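**Student:** attaching a predicted model along with its sequence, questions to come.
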Amino acid sequence: MLAACASRPTGVLTPVGKTVPEASTVDLLVATTRAPSGDPATLFTGERDNLVSMADIVVSIPPEKNRKVGEVQWPRKLPPNPMTDFTTVSVTPIKTNLQEAAWIRRHLPKNGRVMVFVHGFNNTFEDSVYRFAQIVHDSGAKVAPVIFTWPSRASIFDYNYDKESTNYSRDALEQVLRTLAKEPGVKDITVMAHSMGSWLTVEALRQMAIRDGRVNPKITNVILASPDLDVDVFAKQFLAMGKDHPRFTLFVSRDDRALSLSRRISGNIDRLGQIDPTVEPYRSALEKAGITVIDLTRLKAGDRLNHSKFAESPEVVQLIGTRLVNGQTITDSNIGVGDRLGAVALGAAQGVGSAASLVVTAPIAVFDPTTRKNYDAQIDRFGRAVGNTMGAVAP
């Protein structure tokens, strides 16, 4: 239960220089506040550096026939086999602002979208790079992928060090976001954070809003997956962003064991990633704030700690790439059983209709405060209409 964001084999970042034709590649812009290791197999340590280092890292993904969506396939031995393993193809240091701008322009898709990923607790540098490469590939997101990786010692006994490392990295993440937003071709930025990285992300956005009066308008979407955030603190951070804040989407799961441990460490205060969005006081607060919550509690996917469902469920990671990054509002009706989002057999509910089937059987629930009231009323009316033959359908 103490494993949190899982540890992985080390020393896989030595570039192999090429891959196989059947494999896919993901080209990442990496920014980090970690100290360099001096070893090409690891590149960076879990210690802190005064500077922000940047690199262009190309990761090879094994052919679809040899892998399962949602998994990072770590090599069992080195050098890795690109047919079966994630492989580092190349690592190119980026030393100047001009080189950074050139990378952005070269990799920016026509839609002008950038996606920035901030990893969570207990991650090595290579953990974070390979996980984001997997998310970008499996989600199919049409974005320029940027990862911000902060100094984590990747040890379950260094929770407090990791937490302070997020505080240490706030200014650096804010500056990376500002640099991306200044690029003329960038039209839209989505920031996705996992676990403790959510604290870093929200803090960086909060201080940006305090400095400028608002979060940069190009930062339109913020996705917090299993956020390791004190709910009371998040409420204050959110208010500090003002009325012109980005659209927030939360992935939560009440069976997240890693967050259960964090809750105990942090004074037994609810963690944002474990809330039940359908009960008070959360329901009203989320509705007022306009925050969408996707509850993955009943979804059976991910690691043993239920802490990485957002990345390891094929349906959820594809939802990120096809809808959330594109700025689409997620509602109960467009995330339902028809999308196979962890759907189970419809059973007796099959004849009732897709909306009612979602309520009865879907092992994933969406709380979208902008549409929930209308949806509840619709279900109430539908339930009364079929009540004589099918029985009441509760919202």
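**Tutor:** Yes, it's here.

**Student:** for the rest of this, base every contact and every neighbour count on C-alpha atoms.
**Tutor:** Noted.

**Student:** and S333, how many neighbours?
**Tutor:** Counted with other Cα atoms under 10 Å, residues neighbouring S333 total 16.

**Student:** any idea how far it is from S354?
**Tutor:** 8 Å (Cα to Cα, to the nearest Å).

**Student:** go on, G213?
**Tutor:** Distance from G213 to S354, by Cα to Cα: 44 Å.

**Student:** quick check: next helix or strand after the helix or strand encompassing F132?
**Tutor:** Per DSSP states H and E, F132 falls inside helix 125-139. Downstream of helix 125-139, the next assigned helix or strand under DSSP H and E is strand 144-149.

**Student:** which element follows that following strand toward the C-terminus?
**Tutor:** Following strand 144-149 toward the C-terminus (DSSP H and E): helix 159-168.

**Student:** tell me which residues are up against that next one.
**Tutor:** 48, 121-122, 150-153, 196-197, 199-200 (Cα atoms under 8 Å, 6 or more residues apart in numbering).

**Student:** so how far is that helix from its chain's centroid?
**Tutor:** The gap between where helix 159-168 is centred and where its chain is centred comes out at 19 Å by Cα atoms, centre = their mean, to the nearest Å.

**Student:** re earlier: who wins for most neighbours among the contacts of helix 159-168?
**Tutor:** W150 (36 neighbours).

**Student:** tell me where this protein has strands.
**Tutor:** 24-36, 44-61, 87-94, 113-118, 144-149, 188-194, 219-225, 247-252, 292-295, 365-367 (DSSP state E).

**Student:** so which elements touch the second one?
**Tutor:** Identification of packing neighbours for strand 44-61 by 3 or more Cα pairs under 8 Å, 6 or more residues apart in numbering; DSSP states H and E yields strand 24-36, strand 87-94, helix 125-139.

**Student:** and that strand with strand 144-149, angle?
**Tutor:** Computed by axes from the mean of the first three to the mean of the last three Cα atoms, to 10 degrees, the angle separating strand 44-61 from strand 144-149 equals 150 degrees.

**Student:** report the buried residues of strand 44-61.
**Tutor:** Residues 44-49, 52-61 are the ones in strand 44-61 that count as buried (16 or more other Cα atoms under 10 Å).

**Student:** and these, which is closest to G391?
**Tutor:** Using Cα to Cα, I61 comes nearest to G391 of the buried residues of strand 44-61, at 49.6 Å.

**Student:** structure two is appended below for comparative analysis:
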Amino acid sequence: MIALQACSSGPTAFMAPTANAPEGASRVDMLVVTTRKPSDDPNVLFTGERGFDYLINEVAVSLPPASARTPGQVQWPKTSTPDPATEFAVLSVQRRTLDEIDLWIEKQAGADGRLMIFVHGFNTRFGVAVFRYAQIIKDSGAPVAPVLFTWPSRGGIYAYNYDRESTNFSRDALEAGLLRAAHNDSVKEITVLAHSMGAWLAMEALRQSAIREGRVPAKVTNVILASPDLDIDVFVRQFQVLGPERPKFTIFVSNDDRALRLSRLIAGNVGRLGAINPSQEPYLSLLENSGITVIDMSKLRTGDRLNHSKFAESPDVVKLIGQRLIEGQPLTDSRAGIGDHVSALAIGATKFVGSAAGVIISTPIAVVDPATRENLNSQIEGMTGAVGAPSAATQR
């Protein structure tokens, strides 16, 4: 519990708009949809309590110039009045109506028509979610119109069950938002990026949509679950209900995730999806048969003491997400294994371990998906003449 406190460390009341951004600063404009209860304090804007209408705001966030920030990190304000020269700051907050959503999407999605909806995790206050998503958008370089769906989290380590029930409270609103976006003619592709407990909310909204509409909206092409705090058995059921015309799934896992270890204890010692070892059975066969790509970050080291936010705090990982979206390809595009892009990022030396069953990459970021293994098997056969007998050069 003490370790988990790190998720909520830092200031949380800084949403009042500040002065104009300095020269060289970056700006991220996002649409924020929330089921939280509004606050009278403009620095808080929305509390961790539940509101019975979902409300929409357009929020502009300023990120300090490149000389004052490190990719993968949020330069958190030290006071309730941030300094835009060195810290993240809010430039404007404007309430929007449902009709204005469509106009915003048309303007922000551009010719490519790409939308990314981010669903945050447990123990996250409103302002923290806004700044974290602004950092992800900036560091990934993803060419998307960013939409944040933020649900009622009290931002406290002892509110796990409250937060969990708040995701159930919010799933109808997220489903409605997904359907509205999918019906917008300007939108061509939707990526859902969900972190931690937010993965449960995202899967439930997609599941409901599949049941109600007969399938997940066709425009939802990618679902990315980062460190998902999801019961493995429940995820399998949710995934099955999505049907054969489901989106392409990518899951970021790390078996040293301390937050998910605690979640497992709370859940009665039931394994969490975000902490599996994808190279071991039964997960390897399950994932292969489902066509799911898993990116194993267990050996990756970031500044996150809980190892629970590696996907956002590693510049290489967020760039990987952005690069694939820039190229107009899903993260699991069968035309090219995602491992090619991992290698191109020069994350670390790669050791190929061949077997008749396939190939597993042993790196700080490992990728397990059928397309990658097929691609790497071909590479190994070319270097060794036989899968399963890597040369000394390959082993190095």
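**Tutor:** Received it, and whenever you're ready, just let me know what you need. Everything quoted here is computed from the prediction, not taken from an experiment.

**Student:** any idea what the TM-score is?
**Tutor:** Here the superposed chains carry a TM-score of 0.91, computed using TM-score structural alignment, normalised by the length of structure 1; 383 aligned residues with a Cα RMSD of 2.4 Å.

**Student:** G10 of structure 2 reaches T79, doesn't it?
**Tutor:** No: the pair G10 of structure 2 and T79 does not pass the contact test of Cα atoms under 8 Å, sitting 9.8 Å apart.

**Student:** residue in structure 1 matching A16 of structure 2?
**Tutor:** Mapped onto structure 1 by TM-score structural alignment, A16 of structure 2 lines up with T14.

**Student:** measure its match to V58 of structure 1 for me?
**Tutor:** 11 Å.

**Student:** tell me the residues that contact both of the two, please.
**Tutor:** Contacts common to T14 of structure 1 and V58, judged by Cα under 8 Å, 6+ apart, are T88.

**Student:** neighbours of the nearest residue to D231 of structure 2 once chain neighbours are set aside, how many?
**Tutor:** Excluding the flanking residues, the one nearest D231 of structure 2 by Cα to Cα, 6 or more residues apart in numbering is R272, at 5.0 Å. Neighbour count of R272 of structure 2, defined by other Cα under 10 Å: 24.

**Student:** A259 is in contact with R272 of structure 2, correct?
**Tutor:** No: using Cα under 8 Å, R272 of structure 2 is not in contact with A259, being 10.4 Å away.

**Student:** where does Y282 of structure 1 sit relative to V233 of structure 1, distance-wise?
**Tutor:** In this structure, Y282 of structure 1 and V233 of structure 1 are 14 Å apart, going by Cα to Cα.

**Student:** neighbour-wise, which of those two wins?
**Tutor:** For Y282 of structure 1 and V233, the more surrounded residue by other Cα under 10 Å is Y282, and the numbers stand at 15 against 12.

**Student:** distance of the nearest residue to S24 of structure 1 once chain neighbours are set aside relative to D138 of structure 1?
**Tutor:** Distances taken as Cα to Cα, 6+ apart put I61 closest to S24 of structure 1, at 5.1 Å, once the chain neighbours are dropped. Using Cα to Cα, I61 of structure 1 is found at 10 Å from D138 of structure 1.

**Student:** please apply the same query to L177 of structure 1.
**Tutor:** 24 Å.

**Student:** again, but for V89 of structure 1
**Tutor:** Applying Cα to Cα to V89 of structure 1 and D138 of structure 1 gives a distance of 18 Å.

**Student:** and the two? Which one has more around it.
**Tutor:** Comparing V89 of structure 1 with D138 by other Cα under 10 Å, the one with more neighbours is D138, at 24 against 20.

**Student:** could you find the closest non-adjacent residue to that one?
**Tutor:** For D138 of structure 1, ignoring the flanking residues on the chain, the nearest one in space by Cα to Cα, 6+ apart is V69 at 6.1 Å.

**Student:** counterpart of the one you found in structure 2?
**Tutor:** Aligned partner of V69 of structure 1 by TM-score structural alignment: P71.

**Student:** neighbours of that match, how many?
**Tutor:** Neighbours of P71 of structure 2 (other Cα under 10 Å): 19.

**Student:** show the contacting residues for it.
**Tutor:** Applying Cα under 8 Å, 6+ apart to P71 of structure 2 gives the contacts 135, 139, 313-315.

**Student:** now, of those residues, which are buried?
**Tutor:** Those of the contacts of P71 of structure 2 that meet the buried threshold are 135, 139, 313-315, by 16+ other Cα under 10 Å.

**Student:** between which two of those is the distance greatest?
**Tutor:** Largest separation among these by Cα to Cα: Q135 and S314, giving 11.3 Å.

**Student:** ok, the buried residues of strand 44-61 of structure 1 vs F157 of structure 1, which is closest?
**Tutor:** Ranked by distance to F157 of structure 1 (Cα to Cα), the buried residues of strand 44-61 of structure 1 are led by G46 at 13.3 Å.

**Student:** thought the closest one was touching T124?
**Tutor:** Yes: using Cα under 8 Å, G46 of structure 1 is in contact with T124, at 6.8 Å.

**Student:** which neighbours do the two share?
**Tutor:** 152-154.

**Student:** any chance of the residues you listed in CSV, plus distance to A377 of structure 1?
**Tutor:** Output for the shared contacts of G46 and T124 of structure 1, formatted as CSV (distance: Cα to Cα, whole Å):
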residue, distance to A377 of structure 1
S152, 47
R153, 50
A154, 48
